[in-house]
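Chemist: mind looking at a prediction? Sequence and model below.
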Amino acid sequence: MSLTCVAGLGVSGTAVARVLAERGERVVVVEAAAGERQLAAATELSGLGVETRFGEMAVPEGATRLVTTGWAPHHPLIAAARDAGVEVVGEVELAWRLRPAQAAPWLALTGTNGKTTAVRMLTSMLLAAGRKALAVGNVGVPVVRAVAEPYDVLAVELSSFQLHWSSTLAPHSAAILNIAPDHLDWHGSLPEYAAAKARVYERAGTVIFNADDPAATRLAAPYPGAVGFTLRVPRGGQLGVVEDLLVDRAFVADPVDAAEELATLADIRPFAPHNVANALAAAALARSFGVPAEAVRQGLRDFVPDPHRLFHVDRIGEVDYVDDSKATNPHAAAAALTSYTSIVWVAGGQLKGADVDDLVRQAAPRLRGAVLLGADRGRIAEAIARHAPNVPLVDIADRETGAMDRVVTEAARLASPGDTVLLSPAGASLDMFAGYPARGEAFAHAVRELRARRERGH
């Protein structure tokens, strides 16, 4: 019996080990951390005959396959497996290979930012059309758990990590939302990162791309008949915006002379230009699968935005406080910063090798102040000094999670009536928080404390 090594006891790694063990395969999990969660997962898996080796970064003897759930190519375990001739695949690639006959088709979506929102919009449209659908992949539910279930269709969010380790995926349709520098510490360069994203197109039945994004447009160029979406008036073969309407000129009987209204801008929540692009990408994928226009509109109306994405926390003293903690890279922060006209910006964290000069240069006219925290706040401060030297800046050196109370206090001091205090960090959160949700929750808690102090008269 062949042996599979699984790298890591995260959500996806645990799911992979369980699925393979239930299929009667031999499985050994290699995990660096022996924390409470990992030990509990290992105990649960042991009942299925899965062995877990903690701290031992070595490929088990006899392994013929290693399944990774996001570990970088240069990780010692991955490098050792490849040197030994052991096949390395990702969880998503494994899921594709394990699909049963007549398995649900995949509508796949990737991009630097907006993936989760677009995939959830897509799922809402599919459900509104009466299809049994599920959002899977990077959005939460591991694909390897979902492929054996009797769904009509899967809406699959794919990260660059997952695509890097995928080689045979053939989705019904695939879309790229946008491409911007991110995870360069993992991929090594922007071209390598973009190449990983482009893998989603290689065997796709329909290729869908953001015609307003030059990098996404270049990646789709080799595919005749690719369908673009744009915030402008669409040409034949595109989806786009006409006045306040979302319009389809691709999935109609006559793309040259006909168009079909899908929804209105008022149907999109929260409204922001990048969210319109998310809605158009979702609509293109849905339409490629035969979803009627009325279900696209109803899906958008039924869609409930996830937390920490331009979430309006409160309005205090004519100042709005908005949590966009999910903006973990400069491209995501840029989208948020264009959504407001007068901003006190809360930013900082781990930039993961990304540059922030263009972000700050473009945002400078909108900035009324900035409060910076986290590991790479100094790089953002330097960019503000170069491109917005007159913007008041507060540097919060405290790295404790309680620092967010001071962050909000300082932001409120800088803000004037009509301003928006915007937490859109442009960096990852793990230098100070358990993740971007914890960072957003800390911000919201600090805003509530600010309101309480104001109401007490302090």
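Modeler: In hand now; what should we look at? Numbering: from 1, shown residues only.
Chemist: from here on, contacts and neighbour counts on C-alpha atoms
Modeler: OK.
Chemist: now do the strands in the stretch 51-200 of the chain.
Modeler: 51-54, 63-68, 87-90, 106-110, 133-137, 153-157, 173-176 (DSSP state E, counting those that start in this stretch).
Chemist: mind putting these in CSV, mean neighbour count included?
Modeler: Below are those laid out as CSV (neighbours: other Cα atoms under 10 Å):
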stretch, mean neighbour count
strand 51-54, 19
strand 63-68, 22
strand 87-90, 20
strand 106-110, 27
strand 133-137, 24
strand 153-157, 27
strand 173-176, 28
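Chemist: so which of those strands is nearest Val28?
Modeler: Proximity to Val28 (Cα to Cα) singles out strand 51-54 among the strands of the stretch 51-200 of the chain, at 4.8 Å.
Chemist: one more structure, for comparison:
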Amino acid sequence: MAEQGTRPPALPAAGDLVVVAGGGVSGIAVIRYLVGLGARVLVTADRVAPILPPDLLPSVRSGAVEVVADLASPPPGTALLVTSPGFPPATPLLVAAAAGGVEVIGEIELAWRLDRAGTDPREWLVVTGTNGKTTTVGMLESILRAAGLVVTACGNVGWPGLEAVLDVPRQQRIAAELSSFQLHWAPSVRPRAGLVLNLVEDHLNWYGGSMAAYGADKALALTGDIAVAVVDDPGAAAMLVASPAARKIAITASAPPVGALGVLDGHLFDGAFGNGPLLPVTGIRPAGVHNITNALSAAALALATGVSAEAVASGLRQFEPGEHRNVEVALIDGVRFVNDSKATNPHAAAASLAAYHRVVWIAGGQLKGASIDDLVRSIADRLAGVVLLGVDAPLIAEALSRHAPNVPTMSVPGTDHGVMTEVVRAATTMAAQGDVVLLAPAAASLDMFSSYASRGDSFVAAVRALGEHR
């Protein structure tokens, strides 16, 4: 176990004053832990005071928890500041804390320290990457459960890592999907095995435009005992080479070199732990080459913690893909309608589009500074038509005019859920029998919807309404 013999960084204690920045899911978990510990808690947000759940209101009334809006700096005597992952390092409160000598950490770092401080720290398995994290950690969870272990994926999916560490009955492994934001604020985490799936442009607004800073945070997942990376992706491959881990395992969708996992004779093949063929590629869901490497990556993490090859095969067969991830919604007049609203950046959309031969593509939303040209250029020959929506639709339209000028394109204006009905109707007019109408927006959703899930739900509702009228 990485660093098991070293003394973990300090934990907050009863009576300490701790500032919690952010009152979202992870922030609430931190507040509950601190209240139970007997710490004094000051909760703030970047614009308005967070609204706490009813079970914490008695602590507010007693003075154990104080809520303020837009705190500029931690008060004198602050022992620790725990920030939600959405707060970038340039946030004035965090800058002021660092300048005043107050340590700033995230909820995942707190969970790690708490686990390390126990008598039986667990093996952590960490999944990160720009795309594919949730599918991969879901596959990992399914494999570990097939091995008979008590595990529920945590972190950027499901529930906070702190709640997983504190859960009863005890979680036997910590399987964590971690974003770059979470890794940034978790400097001590050294997993038993960590994985980077890929690295492409995303969240550059959080990093002040620096791709190097974004990549450096992702690379923190590879600082434990075993580093795993999909070497078909240049960014992830470079991170694996640079990793300080004692053991490095490559993942590829091709025939694997010695010591790697890949595809051989139509099977997922383990050449790292000596198990050979694991299961046929045809048993992997959802469709797409990227999900083959996701499955291989999940297998590598599980095998690194002693799980059998039989459990790997069983878990991958039992895995149920999450909603809004390349899910077929309906077949109407010979046209398949597929929801991949989770494709919130160009790289994710490219993987989704590559799974189909002829596509009417529904795209648009918030590109967050990412370039769309490479994606459009790479999939132009697959496009039967494109329907655009959202704030950055004009940018995608410009890329289409440069790289796919002969593809029929339509932009649908509007900012409400009703727009999706018009979008689906427009896509239907472009689709022929055998085509796929694919929602793979290549952009975030918050310009029009509350989340990518809400966007996907709107698409599903529009498709089903269309089917009812046929």
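Modeler: It's in. Keep in mind that what you see is a predicted model, and the values were worked out from it rather than measured.
Chemist: just to revisit the earlier point, can I get the strands of the stretch 51-200 of the first structure in CSV with distance to Ser2 of the first structure?
Modeler: Putting the strands of the stretch 51-200 of the first structure into CSV (distance: least, Cα to Cα, whole Å) gives the following:
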stretch, distance to Ser2 of the first structure
strand 51-54, 14
strand 63-68, 6
strand 87-90, 12
strand 106-110, 29
strand 133-137, 26
strand 153-157, 29
strand 173-176, 33
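Chemist: now do the contacts for the residue nearest the centre of the second structure.
Modeler: Most central residue of the second structure, judged by C-alpha distance to the mean C-alpha position with Cα atoms, centre = their mean, is Lys133 at 4.5 Å. Remark: with contacts taken as Cα atoms under 8 Å, 6 or more residues apart in numbering, Lys133 of the second structure is in contact with Val127, Glu177, Leu197.
Chemist: and with 6 Å instead?
Modeler: When contacts are counted by Cα atoms under 6 Å, 6 or more residues apart in numbering, Lys133 of the second structure is found next to no other residue.
Chemist: quick check: the aligned residue for it in the first structure?
Modeler: In the first structure, the residue paired with Lys133 of the second structure according to TM-score structural alignment is Lys115.
Chemist: swap in Ala260 of the second structure?
Modeler: Applying TM-score structural alignment, one finds that Ala260 of the second structure aligns to Gln238 in the first structure.
Chemist: confirm for me that that match is in contact with Thr230.
Modeler: No. Taking contacts as Cα atoms under 6 Å, Gln238 of the first structure lies outside contact range of Thr230: 7.4 Å.
Chemist: the more surrounded of these two?
Modeler: Ranked by neighbour count (other Cα atoms under 10 Å), Gln238 of the first structure and Thr230 place Gln238 first, with 25 against 21.
Chemist: so how far is Gly13 of the first structure from that one?
Modeler: 39 Å (Cα to Cα, to the nearest Å).
Chemist: how about Thr420 of the first structure?
Modeler: The spacing between Thr420 of the first structure and Gly13 of the first structure, counted by Cα to Cα, is 40 Å.
Chemist: just confirm Thr409 of the first structure is within a helix.
Modeler: Yes. Residue state for Thr409 of the first structure (DSSP: H, G, I helix; E, B strand; the rest coil) corresponds to a helix.
Chemist: and for it, nearest residue in space, chain neighbours not counted?
Modeler: Of all residues not flanking Thr409 of the first structure in the chain, Leu450 sits nearest, at 7.0 Å (Cα to Cα, 6 or more residues apart in numbering).
Chemist: neighbours of that neighbour, just the number please.
Modeler: For Leu450 of the first structure, the count of nearby residues is 19 (other Cα under 10 Å).
Chemist: quick check: which element contains the counterpart of it in the second structure?
Modeler: Taking TM-score structural alignment for the superposition, Leu450 of the first structure sits opposite Leu466 in the second structure. Using DSSP states H and E, the secondary-structure element containing Leu466 of the second structure is helix 452-468.
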